[in-house]
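Asks: Test case, fold it:
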Amino acid sequence: MSKSQVEGKNLKAVFIISDGIRGHVNQSRGVAHFLSELTGCRVYELEINEATTNLPEASLGHKSLSAGLKGFYLLKVLGRRLAAKDEGFIRRWLARAGALSLLDRAKNLLDASGVKQENALFLSAGSSASLYCFALARLLKCRCATIMTPSGLGVSPFDFAIVPKHDCPKPACNVYVTLGAPNMVTPQKIRSEADALSRLYPPLSHKRIGLLLGGSDGNYELTSRWVGQNLEPLFEHASDEGMDLYVTTSRRTPRDVEDMLRKMRDKYPCIRYLCIASCDPYNPVYGIFGLATHLLATEDSVSMISEAATAGFCVGVLPVERKKSLKRAVEGLCSFLISTKVLSPKRLFGVPKFVLAIDELCSLGLARWIKSASELRAFLNGNSPAKHGLQFCEAKNAARWIVSAFEEGETAR
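Replies: Next comes the predicted model:
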């Protein structure tokens, strides 16, 4: 056991139940990494089979619609009942989900590891994965942990729940509240990835800007108009000041924005590196963290902003366009009713909920809104700190909390 590990040895194995969604996997792996670092436990990963239904085909005339309805019934209707049902119901649910093989793999891994049931933890992030995580842990008589708030089960059935503050969780002994999202950012990973990226695209300037671009989703839009209004001035300023830019997009970045960025790369030599995520499986984010002196990220991804803050940056947050819809009006009304204390803060949703999360990071000096060209220039020209100098690692903090409960031989409840 290394000096960084705690004295207790009760946690022996962590089984990540993965839904394959990059953000969810990143959060689970981050917490599992620190659990292993703290205790020396082994980490295993099992991915859910996305073909999750063996229900009879419905005669709806369209296979994809039928599969969607079956999945909804299985996950949103039957899944909500798991915590209140016996082991027979849970096993039948797994069978209908086509996941008995997942149970067999988990049992075989547990048996092969030689770890006792009370020394194993099942861990997942996201609502769908939480159902399988709970079901497997219940049947194998192990403890279980969820990251984020599962929409179906909620947090109460879990031994440990790691929940972001903007979800407004009720105080409970099995709940650990985080600011932002846990992640896999570690100094070692940053150093190794930065060395690799530097060899391929060596910096030419002492001032290097990392730019993390998200994309469009149900709340936000990243458009070519936004790029022209916000990124072109940034690239012009970087060129004038002799700064380097390391840029990456996300899988949600629209195609026309990707095409525009390619043209800008040819126009602005200050762009030392551009990663188009839809075409390149390489994830350059950790390398960018190691090379950058300043970090900018779009507001649509709290997880990206959290990663950058974990890496030590006071992140410059770039507002993006919000999708116009009836939902925006309802969000605004709910936000107003919450501010007047007519509604509970738990009712906050959509854009205001994510803005609240970013505002929390800003209040601690971990991020800063960049809403104008003058604020951008001040941010890049040294009139505000580029690094926050704080200890901020929510994955490690959450792992310590879980380990503490394990070492006392208890659940968090």
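Asks: only C-alpha atoms for contact and neighbour calcs from this point on.
Replies: Will do.
Asks: Please, where are all the strands along the protein?
Replies: 13-18, 42-47, 120-125, 143-147, 160-164, 175-178, 208-212, 220-221, 244-248, 271-275, 294-298, 315-318, 321-322, 367-369 (DSSP state E).
Asks: quick one more, to check against the first:
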Amino acid sequence: MHIVYISDGKAGHRSQALGLFKAMQRQSQEIVTFQEISIDDLPIVTLISALFSHQLHTVEHEPTYIFGVGSHTHFRVWLLGKVYNKAKTIILMKPSLPFAWFDYAVIPQHDGIQASNKVLTTQGALNPIVNEERHQHGRILIALGGSSKRHQWNAAKVLHAIGQIVEQNPNSEIILTTSRRTPKAFLAELKQLKNIEKVQIFPVEVTPQGWIFEEMQKAEAVWVTEDSVSMIYEALTAGCKVGVIEVDRLRHDRITTSVDHLFHQQYITYFTALSKLAQPQYFAEATRVAVEIFK
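Replies: From the prediction side, this is the model:
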């Protein structure tokens, strides 16, 4: 089985494609291979020409599935599906072209699209994480985001929450990391916090690729600032207890509604004591989608 992923180069989109590929790999009885091809290497005119020969030198093996994430990939996925007409085409978002043009669309529930035989709805975007069940009792990870189009960073609110986490979990090992959106001045403010010496601080600039996913595998609990929605879903998928640090909302939309939905489902809480966090529930959306596709 060979999967061709048409890539727009965005890391978040690649994470979704890898999540589904790895889930399909786990579910399949045969060898599953994966090839990523940039949209720059798939000019539309080349794809149209290949409609007659039904082959393309860029594609290493005849694909069984063709993935696309990002609006610039959709037309290419459809065309490549015509070149290799035995392949199934899968768009990992709401497609910009008619649903009937693809075999499957994998769409987060917050987009409000009704599930059907062609539409598989998920809680959040897919990711490549699995729960490796290596969580260490009392180990805490705090992951900070920053301002976004729907959230405004509130340093005082975040500092208060971190202070409460440190105070209410005195026997825990606490690791904290930032993101590229975290204001540069915040680390200096953080270092003035009472008992901050108990916290191991790893700014994003010093963490290698994959570091945070490894930390999620080791943490019993993860606190995430509310703006980092993808990280909330990643922590749930890793099997952690998840606490959310509130930041100011600039607007309410389908994304903030999805976070509220997780709260009402008791997947996440806003407490700052580890003992009060909701127990982790089975959360494996990529696996569930792979099972559906293989039915």
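Asks: Give me the TM-score for these two chains.
Replies: Superposed pair, TM-score by TM-score structural alignment, normalised by the length of structure 2: 0.84. Supporting alignment: 289 aligned residues with a Cα RMSD of 3.2 Å.
Asks: hang on, the earlier thing: specify the stretch among the strands of structure 1 that is closest to Pro281 of structure 1.
Replies: strand 271-275 (9.3 Å; Cα to Cα).
Asks: got the contact list for that closest one?
Replies: 201-203, 235, 244-249, 262, 265, 284 (Cα atoms under 8 Å, 6 or more residues apart in numbering).
Asks: Looking at the residues you listed, which is nearest Leu102 of structure 1?
Replies: Pro284 (32.0 Å).
Asks: what stretch of structure 2 lies opposite stretch 304-322 of structure 1 in the alignment?
Replies: Aligned using TM-score structural alignment, stretch 304-322 of structure 1 spans residues 231-249 in structure 2.
Asks: Buried ones in the matching stretch, by neighbour count?
Replies: Neighbour-count burial for stretch 231-249 of structure 2, with 16 or more other Cα atoms under 10 Å as criterion, is recorded at 231-247, 249.
Asks: how long is that stretch end to end?
Replies: 17 Å (Cα to Cα, to the nearest Å).
Asks: ditto for stretch 219-231 of structure 1
Replies: For stretch 219-231 of structure 1, the separation between the terminal residues is 21 Å (Cα to Cα).
Asks: cool, and stretch 112-127 of structure 2?
Replies: 20 Å.
Asks: what does that stretch contact?
Replies: Contacts of stretch 112-127 of structure 2 (Cα under 8 Å, 6+ apart): 15-20, 99, 102-110, 230, 233-234, 258, 285-286, 289.
Asks: Put the buried members of these into a ChimeraX selection.
Replies: Those of these that count as buried under 16+ other Cα under 10 Å are selected in ChimeraX with:
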select :15,16,17,18,19,20,102,103,104,105,106,107,108,109,110,230,233,234,258,285,286,289
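Asks: Inside helices: which ones of the buried residues of stretch 231-249 of structure 2?
Replies: Among the buried residues of stretch 231-249 of structure 2, DSSP state H puts 231-237 in helices.
Asks: JSON lines for these, including distance to Thr225 of structure 2?
Replies: As requested, those are exported to JSON lines (distance: Cα to Cα, whole Å):
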{"residue": "Met231", "distance to Thr225 of structure 2": "9"}
{"residue": "Ile232", "distance to Thr225 of structure 2": "9"}
{"residue": "Tyr233", "distance to Thr225 of structure 2": "12"}
{"residue": "Glu234", "distance to Thr225 of structure 2": "13"}
{"residue": "Ala235", "distance to Thr225 of structure 2": "12"}
{"residue": "Leu236", "distance to Thr225 of structure 2": "14"}
{"residue": "Thr237", "distance to Thr225 of structure 2": "17"}
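Asks: So which residues of the stretch 201-350 of structure 1 form helices?
Replies: 224-226, 232-241, 255-267, 285-291, 302-310, 326-339 (DSSP state H, counting those that start in this stretch).
Asks: okay, those in CSV with distance to Asp19 of structure 1 next?
Replies: Output for those, formatted as CSV (distance: least, Cα to Cα, whole Å):
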stretch, distance to Asp19 of structure 1
helix 224-226, 32
helix 232-241, 37
helix 255-267, 26
helix 285-291, 22
helix 302-310, 17
helix 326-339, 28
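Asks: Compare the ones you listed and give me the one nearest Asp104 of structure 1.
Replies: Of all the helices of the stretch 201-350 of structure 1, helix 302-310 comes closest under Cα to Cα, at 33.0 Å.
Asks: rewinding a little: out of the helices of the stretch 201-350 of structure 1, the one nearest Leu380 of structure 1 is which?
Replies: Nearest of those (Cα to Cα): helix 232-241, 9.0 Å.
Asks: And the longest helix anywhere in structure 1, what does it pack against?
Replies: Longest helix in structure 1 by number of residues (criterion: DSSP H): helix 22-39. The contact analysis (3 or more Cα pairs under 8 Å, 6 or more residues apart in numbering; DSSP states H and E) places helix 22-39 of structure 1 against strand 13-18, strand 42-47, strand 120-125, helix 394-407.
Asks: By how much does the second one deviate from structure 2 on average?
Replies: Which is strand 42-47 of structure 1. Compared with structure 2 after the fit, strand 42-47 of structure 1 shows a mean deviation of 1.7 Å (mean Cα distance after the TM-score superposition for structure 1).
Asks: Please tell me which residues of structure 2 that strand aligns onto.
Replies: Strand 42-47 of structure 1 covers residues 33-38 of structure 2 once aligned (TM-score structural alignment).
Asks: List of residues touching the matching stretch?
Replies: 1-9, 21, 58-60.
Asks: ditto for stretch 3-15 of structure 2
Replies: By Cα under 8 Å, 6+ apart, stretch 3-15 of structure 2 touches 17, 21, 32-39, 59, 63-70, 72-73, 76-77, 126-128.
Asks: Now a PyMOL select for only the buried ones of those residues.
Replies: What follows is the PyMOL syntax selecting those of the contacts of stretch 3-15 of structure 2 that are buried according to 16+ other Cα under 10 Å:
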select buried, resi 17+21+32+34+35+36+37+39+63+64+65+66+67+68+69+70+73+76+77+126+127+128
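Asks: Right, I'll call it a day here.
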